[in-house]
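Chemist: Provided below for reference: sequence and predicted model.
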Amino acid sequence: MRILVYGNSGSGKSSYAKAVAARQGLAHLDLDAIVWEPGQIAVQRQPQEIAASLQAFIDSEDCWVIEGCYGELVQTAASHCTELVFLNPGLEACLANNLRRPWEPHKYASMEAQNSMLAALQDWVAAYYTRDDAWSYAAHRRIFDAHLGAKVEHPVLVRTDEV
């Protein structure tokens, strides 16, 4: 079982992926862990380092759940997954979820540091349906529509006890 969970920030990817990983005993990779420089806020690693980290995870684990919003990485992982899960609960749900986001110590030194980035995150999330970059709705939709394997789209927030 290799499950790929993706969508906008605040769509519930981390909660969904953690619940599936725990329930099924799967290795879990949050793509944030390989995209950003450790201990630095919003400093992206070199693309070749990111790609190598993703491939190393895929090669080292037989069963996994990977989650993230990064279209180019989602596209790469999609060719290895047995199930594609697109979380698409809408803009208002994503914005509201981000306001309730607990402290993520693997990303930020403190809750204050995390909250200092909230306005920028909300602006970025709000543009999800209008921009056309690799991390946008348009890119995510193309990946979902082109995927020939098992796939599901959730247009509403999914409770973790339902996965």
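Modeler: Yes, it's here.
Chemist: Only C-alpha atoms from now on, for both contacts and neighbour counts.
Modeler: Noted.
Chemist: And the next helix or strand past the strand or helix carrying I34?
Modeler: Element membership for I34 (DSSP states H and E) is helix 32-35. Next along the chain after helix 32-35, taking DSSP H and E as the criterion, comes helix 47-60.
Chemist: Can you tell me what sits against that next one?
Modeler: Residues outside helix 47-60 that contact it (CA atoms under 8 Å, 6 or more residues apart in numbering) are 29, 34-35, 73, 77, 80.
Chemist: Then stretch 141-148?
Modeler: 71, 75, 78, 84, 86, 151.
Chemist: Export those residues to CSV and append columns for distance to L118 and secondary structure.
Modeler: What follows is the contacts of stretch 141-148, written out as CSV (distance: CA to CA, whole Å; DSSP: H, G, I helix; E, B strand; the rest coil):
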residue, distance to L118, secondary structure
G71, 22, helix
Q75, 27, helix
A78, 29, helix
L84, 28, strand
F86, 23, strand
K151, 31, strand
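Chemist: any chance of these in CSV, with neighbour count and distance to D62 too?
Modeler: Below are the contacts of stretch 141-148 laid out as CSV (neighbours: other CA atoms under 10 Å; distance: CA to CA, whole Å):
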residue, neighbour count, distance to D62
G71, 22, 22
Q75, 18, 19
A78, 23, 15
L84, 27, 16
F86, 24, 22
K151, 17, 19
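Chemist: Please compare the first structure with the one that follows:
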Amino acid sequence: MKVLIFGNSGSGKSTLAKRLSQQHDSFHLDLDNFAWESTLPPTRKSLEDSLALIEAAVAGHDQWVIEGCYSDLLEPLSTQADQLIFLNLSVDDCIRNAKSRPWEPHKYATQAEQDANLPMLLNWITDYESRNDTFSKAHHKALYDAFSGEKIELTQNQ
């Protein structure tokens, strides 16, 4: 099983990926950890560097669940995937999820740091349908439509 999960911020990608990876004893990879330099403000790593790090991380794993909102990283991985899951929730649902998100210590040093980032995140979520970048609904839909393997589009968290 090699699964790619993608959608807007707050759509439930991490929750679903963790659940699937535990159920199937699969390697779980969050693309956030491979997409950004550890600078302030954060800047994106080059596509080549990110892809090389991802390939090294999944090497030797027969099963994996990879999640993220980066269609530029997901698209090259889609040739290895058995399944795509597009979490296409409403913006309101994503906002609600983001507001109730527990502290993510792998992303933020403190709960206060995560909370301070929430207004920016809510704006980011709100712009999902109007943006036309690698993180946008348009790019996610194009990735989903182009995939010829098994694919699922979910419009609510299960």
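Modeler: Nice, thanks for sending it over. Since the model is a prediction, treat every value here as computed from it, not as a measurement.
Chemist: still on that earlier bit, so how do I select the buried members of the contacts of helix 47-60 of the first structure in ChimeraX?
Modeler: Listed next is the ChimeraX selection for buried residues among these, using 16 or more other CA atoms under 10 Å:
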select :29,34,35,73,77
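Chemist: A52 of the first structure pairs with which position in the second structure?
Modeler: Per TM-score structural alignment, the equivalent position to A52 of the first structure in the second structure is A52.
Chemist: Can you give me the neighbour number for that match?
Modeler: 12 (other CA atoms under 10 Å).
Chemist: ok, now the one 3 residues further on?
Modeler: By other CA under 10 Å, the residues close to E55 of the second structure number 12.
Chemist: cool, D49 of the second structure as well?
Modeler: D49 of the second structure has 13 nearby residues by other CA under 10 Å.
Chemist: now do the one 5 residues further on
Modeler: The criterion is other CA under 10 Å. On that basis, I54 of the second structure has 20 neighbouring residues.
Chemist: Find the residue at the geometric middle of the first structure.
Modeler: The centroid of the first structure falls nearest to G68 when counting by CA atoms, centre = their mean (1.6 Å).
Chemist: In a markdown table, list the contacts of stretch 141-148 of the first structure along with distance to R100 of the first structure.
Modeler: Shown next, in a markdown table, are these (distance: CA to CA, whole Å):
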| residue | distance to R100 of the first structure |
| --- | --- |
| G71 | 25 |
| Q75 | 29 |
| A78 | 29 |
| L84 | 26 |
| F86 | 21 |
| K151 | 28 |
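Chemist: name the element the residue of the second structure positioned farthest from its centre belongs to?
Modeler: Residue farthest from the centre of the second structure, counting by CA atoms, centre = their mean, is A112 at 22.7 Å. Assessed by DSSP H and E, A112 of the second structure sits inside helix 111-126.
Chemist: Buried residues in that helix, which are they?
Modeler: 114, 121-122, 124-126.
Chemist: Just give me the closest of these to S46 of the second structure.
Modeler: Nearest to S46 of the second structure among the buried residues of helix 111-126 of the second structure is W124, at 21.4 Å by CA to CA.
Chemist: Give the burial count for Y70 of the second structure, as a bare number.
Modeler: 20.
Chemist: That concludes my questions; thank you for your assistance.
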